[in-house]
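Trainee: with the input below, show me the fold.
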Amino acid sequence: MKTMKQHIILLALAFLGLTACKKNFLDVTATDRVSNIALISDSALFQDYVINRYLGVKLQDKEAEGTLPGFGRGFEYAMWSSLTDESIYNNDDNTWLIQRGQLAPENTGIAGTLWGRSYRGIRECNYGLHYVDSLQCSNELKTRLKAELHFIRGFRYLDLIRNYGGVVIVNDTVYQMEDDYSKAEVYQKSSLADCIKYAVAEMDAAAAGLPVDNNGNWALGRATKGAALALKARLLLYAASPLYNVGTWADAAAAAKAVIDLKKYSLESNYGSLFLNSNSNEIIFERLYAINARHVCLEISNGPNGYNGWAGNTPLQNLVDAYQMDNGKDITDATSGFDAKNPYLHRDPRFYATILYNGAIYRGDTVQIYTPGGKDSKDGPSNWNTTKTGYYLKKFMDDKNPIDNPWNVAGLQPWIYCRYAEILLDYAEAQNMAAGPDATVYDAIWQIRKRAGMPALPAGLSQSQMIDAIRRERQVELAFEEHRFYDVRRWKIADVTENAPAYGVDVTKSGNTFTYTRKVALGGRLFAAKNYFLPIPRTEIQASNSQLQQTTGY
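Mentor: Model (predicted):
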């Protein structure tokens, strides 16, 4: 069965080469590009062009090793979680400046590629939509390819909106490199409401033409009707949230319920194994990797130094503290049973599936973060790779993959863009805000907590109490999946969560007794009001002859 990865060779065909040139006696026939005529005369070639739009160009060092980037950060060295209170990237790689509020148009860190890659992807989708009607193929295939291009274009706009707010909607007119980019209207930003409306319309157009299932010749990893409806639900959830405030919670709830009502998706029985199973019925849309295709090796990038790992995205104590006890009580509750001397006992089972901690069983051994002498501490091998937070990442890691010398083995874990648990959480949040904590809200949260092995929420919660419960549930259920960065912003609580110190823990051992001491793992953490959205890179402003308006505050 084909996957998207098997088609990436076409990305070597420069987009510039997809346009015709005036002939003269100096012209030669290029062999590294495809003409418009060839593209629209071969439906298989055109379909490969569409498939490749799921991927983007590499624009920065330390991203997209081996395979090209998709949407967001996915499985990169520094993940998006390390710009939040979930983790820090142990070796910085241009993440600490964002954590410390030093983000600027001239210095965007790892956040600097979203603008350029998104608009390049949009232009490439516009190109496909311009020529698809000229394609010689069945109407059914043509309808699907159009829908797929609308989906990809809508996703690119979603990435722009959630990172920059109101952005430029280029419509269908910009699709060639030769198009006139000098006019001021080309760089005119639309309102946030209009941007959301446009992106939602893209997902509606996609949903109308996409198949319900990826089967037959429709390869896994490509968009479906459910994927389009799920991203529409995410867009409308953002639109109703305090930062955006351009939509209604009722619309967001209805959009999430439309995905639920497909009755196609369900929760995986085991939370931990979900992230290793590309065929899980919980997955709505995913990024697939082909066998032996080189990409970032997760296990060595994030593993403990005692196993020859590089630590990578190390979880913060801020996140660890969000996991309740397995009786459903917060660790700050005096009746919860939390024991500061044994802080990892009887916690939410999702904690054990997400984070490696001192004493955790791992690969037939025990993680030793303690000093003196712990092999996964600064006293162990490769001590420059010792965690700065006192934790290592477990989520997404496949214990069957080697940590030491993994370069010829590519892990096949999918990167999940959207899964059913998110939809249940989207529905619960929107419905609670629209109508209060009714039975359907409780049921959506119960499905997730039951799968995790956690008790149901207490009956009789107020709307405000349910808001707090849902936010905590999103924090632990969706940890490291690129939601926290956007959630705390859309809720307008980032001025609290992102200004809190980046906490870790020091573990010391004396005899058989461990002592756990909270510490600041990364100093200088800072969030300002302007940081609710990203700055547009200065180079993009300059390329527009300063006609493009910078994000407010920068």
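Trainee: only C-alpha atoms for contact and neighbour calcs from this point on.
Mentor: Fine.
Trainee: helices of the stretch 201-350 of the chain, residue ranges please.
Mentor: Using DSSP state H, counting those that start in this stretch, the helices of the stretch 201-350 of the chain run over residues 225-240, 249-260, 271-274, 298-302, 317-320, 349-354.
Trainee: for the fifth one, name the packing helices and strands.
Mentor: Counting contacts by 3 or more CA pairs under 8 Å, 6 or more residues apart in numbering; DSSP states H and E, helix 317-320 is packed against strand 502-510.
Trainee: circling back to that earlier point, okay if I get the helices of the stretch 201-350 of the chain as JSON lines plus mean neighbour count?
Mentor: Shown next, in JSON lines, are those (neighbours: other CA atoms under 10 Å):
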{"stretch": "helix 225-240", "mean neighbour count": "26"}
{"stretch": "helix 249-260", "mean neighbour count": "22"}
{"stretch": "helix 271-274", "mean neighbour count": "18"}
{"stretch": "helix 298-302", "mean neighbour count": "25"}
{"stretch": "helix 317-320", "mean neighbour count": "21"}
{"stretch": "helix 349-354", "mean neighbour count": "21"}
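Trainee: P535 is nearest to which of those helices?
Mentor: Nearest to P535, of all the helices of the stretch 201-350 of the chain, is helix 225-240, at 19.3 Å by CA to CA.
Trainee: that closest one vs helix 249-260, what angle?
Mentor: Here the directions of helix 225-240 and helix 249-260 differ by 160 degrees (axes from the mean of the first three to the mean of the last three CA atoms, to 10 degrees).
Trainee: hang on, the earlier thing: could you export the helices of the stretch 201-350 of the chain as JSON lines, including distance to N545?
Mentor: Formatted as JSON lines, the helices of the stretch 201-350 of the chain follow (distance: least, CA to CA, whole Å):
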{"stretch": "helix 225-240", "distance to N545": "31"}
{"stretch": "helix 249-260", "distance to N545": "38"}
{"stretch": "helix 271-274", "distance to N545": "48"}
{"stretch": "helix 298-302", "distance to N545": "40"}
{"stretch": "helix 317-320", "distance to N545": "43"}
{"stretch": "helix 349-354", "distance to N545": "46"}
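Trainee: here is a second sequence; please produce its structure as well for comparison:
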Amino acid sequence: MKTFIRSILAFAVLILSGCGKDPLDIMPDGRLTLEEVFNDEMMAGEYLNSVYDNLNHYGTAYDYWTMLAGYSDEAHDNDFPQDMGRAPSRWYNGELRPNWNPMDIYASVGANSTEANGHYYRKSWAGIRQTNIFLANIGKTVFANPQMKSRLIAEAKTLRAFFYLELIKMYGGMPVVDQAFTDTYKFEELRRQSFWECVDFISKNCEEAIAEPYFPYRITAEPERGRFTKAVAHSVRSQATLFGASPLWNTGGDQTRWQTAAEASRLSLEQLSDAGFALHPDYEAYFYSRSDLNANPSDKETIYEIKPYRSYEFSHLMFRMHAIPTLGGDKAGCSPSQELVDAYDMKNGEPAILGYADEDHMRPIINAASGYSEANPYVNRDPRFYATVWYNNAYYGEVNGKPYYIQSYLGGADGISNLMQRTRNGYYLRKFRNPKQLDPNSGTALFKKYRLGEIYLNYAEAANEAFGPTQEVYNAVNTVRARVEMPGLKPGLSKDEMRERIRRERQVELAFEEHRIWDVRRWKILDKTDKLTTGIEWTKNGNSFSGKRMIAGRRKSWTDNHLIIPIPLSELILMPLWEQNPGW
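Mentor: This next block holds a predicted model:
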């Protein structure tokens, strides 16, 4: 960490050309001093812009253009077992080590690419370091419009809070650093602080940003797409306080942490609502579109989505890398797991599957009150199921003027196979892609990092743990369900029953949005969820089908040491006061 924390970002041709100056009129060594940068308001703004380079692209920018869902129980990545060199296969094989993390493998675009995910530890610290430098120097910068200066300071605080959240939810408590490092700083004396101390720091930064009147709630112009806003500060605080109150990081069961998390999300819902945020009316269409940027957008739910990058933007990669083989694309990618399918309620609001009677999930415990049928498991399910999962014999739409039905039965055109281009569990991913899109370059979807639906569920979970299943808890969950015309939860649930329903609701509402992998860790249920994933093998018999459950793949990444990612060994060597995370 010494090397990259001490390094100073070089600003040369790019910054100067952005300021309208001659790009050749630079210092002899091609660099600018920090004093020169912060003596110019445009260059100071460019410095903050450069901090965004440390954000990962999330979505489908993991090796090999896969999704984080495949690292959790909500999906099976079909690179496994055909390509054991790919990151998901190495994750399943239990190859995470203190000196190597499969998540850090770049997505096939080169070791120095900024267009792929990886190296969360290094990128997060770089982002923290740069925001500290910005905040330490921006005070002396003279702006023609002082409101812009106030906005940039709030934006920097939100960025710092964001990078801390991404860092600690993977690696645990880190040193709280709010000042720029000097050349004489003694890094060997740096100590780790608790997770909750980091949460306090994150909350403080977010609250200061939220209080800034010149920090906007929305981006309203295309050139500013991708900038953080006041709404992002609300999202970061909501998620951070929820994580800090959860069993993994709240080992003593401190109820005040749940109360703090509930209040943070309650205030965010109230203030975001006042600012015009609301759930999008069409769950399916919402995910295959991008937000419209204006003061009164039709998309009022999105808080932050990842801006396009080069030609390989999110919709293009979703088309090619998570595809039905007969409808284009390079590979099947992440297939929704049977475990995810089983989590969807029936349309009458009753859970279909209550659990499993065996460790291999071959014997589902069927809720008799639900109306679920093993012979017809895809009938009368939660509408979010149909918006997320392609299943055997599902009607896709017209292709080349003819109706097309998914053929994921044995021997079908889309059938189970050991090829990377075929599903291994009988399912394909539907979410994020318009069925009418038949060309990889015609999609518009962007990956939504934060949205209002999450904050409703954050509040419901925290408030239930703090106060029990109050009417406010019911209202929050039922608001999310009402969007897709699902019945509200039945009254009279106990606190434990409500906890189970909220967890199920998060699983289906936030599927493939990079929540499940962290949720099962903060709840400390990884050993119950991630040992394997299953599917259904369908056989065609004339005009009918018969199916049997099957194991898609077993995994070795479910033991307690996998609850927290190990700190990179190269960094630990430089920090003699630090202890490695448990089990590593």
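Trainee: mind listing the strands for the stretch 451-584 of structure 2?
Mentor: 532-541, 544-554 (DSSP state E, counting those that start in this stretch).
Trainee: from those strands, which stretch is densest packed?
Mentor: Highest mean neighbour count of these: strand 532-541, a mean of 21 (counted as mean count of other CA atoms under 10 Å).
Trainee: look up how far E313 of structure 2 lies from the spatially most central residue of structure 2.
Mentor: Nearest to the geometric centre of structure 2 sits E514, at 3.1 Å (CA atoms, centre = their mean). For E514 of structure 2, the distance to E313 of structure 2 equals 17 Å [CA to CA, to the nearest Å].
Trainee: do the same with G18 of structure 2
Mentor: Taken as CA to CA, the span from G18 of structure 2 to E313 of structure 2 is 24 Å.
Trainee: just want to know which of those two has more residues nearby.
Mentor: E313 (23 against 13; other CA atoms under 10 Å).
Trainee: if I look at the closest residue to the more buried one other than its chain neighbours, how far off is I455 of structure 2?
Mentor: Nearest residue to E313 of structure 2, sequence neighbours excluded (CA to CA, 6 or more residues apart in numbering): L446, at 7.6 Å. Taking CA to CA as the measure, L446 of structure 2 and I455 of structure 2 are separated by 20 Å.
Trainee: also E301 of structure 2?
Mentor: For E301 of structure 2, the distance to I455 of structure 2 - CA to CA - is 11 Å.
Trainee: just to revisit the earlier point, could the strands of the stretch 451-584 of structure 2 go into TSV alongside distance to P440 of structure 2?
Mentor: Listed next are the strands of the stretch 451-584 of structure 2 as TSV, based on distance: least, CA to CA, whole Å:
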stretch	distance to P440 of structure 2
strand 532-541	28
strand 544-554	28
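Trainee: so which of these is nearest R160 of structure 2?
Mentor: Of these, nearest to R160 of structure 2 by CA to CA is strand 532-541, at 36.4 Å.
Trainee: helices or strands up against the closest one?
Mentor: helix 338-343, strand 544-554.
Trainee: make CSV from these and add distance to R381 of structure 2 to it.
Mentor: Formatted as CSV, these follow (distance: least, CA to CA, whole Å):
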stretch, distance to R381 of structure 2
helix 338-343, 10
strand 544-554, 18
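Trainee: report the buried residues of the lengthiest helix in structure 2.
Mentor: When structure 2 is parsed with DSSP state H, its longest helix is helix 146-171. Buried residues in helix 146-171 of structure 2, counting neighbours by 16 or more other CA atoms under 10 Å, are found at 149-171.
Trainee: how close does A360 of structure 1 sit to T386 of structure 1?
Mentor: Distance from A360 of structure 1 to T386 of structure 1, counting by CA to CA: 16 Å.
Trainee: let me see the ranges of the strands in the stretch 1-150 of structure 2.
Mentor: Using DSSP E, counting those that start in this stretch, strands in the stretch 1-150 of structure 2 cover 75-77.
Trainee: which residues of it fall in helices?
Mentor: Counting by DSSP H, counting those that start in this stretch, the helices of the stretch 1-150 of structure 2 are 2-6, 13-18, 34-37, 41-51, 87-92, 120-137, 146-171.
Trainee: what's the longest one aligned against in structure 1?
Mentor: Counting by TM-score structural alignment, helix 146-171 of structure 2 falls onto residues 139-164 of structure 1.
Trainee: compared with structure 2, how much does the matching stretch deviate?
Mentor: Following superposition, stretch 139-164 of structure 1 is found to deviate from structure 2 by 0.9 Å on average (mean CA distance after the TM-score superposition for structure 1).
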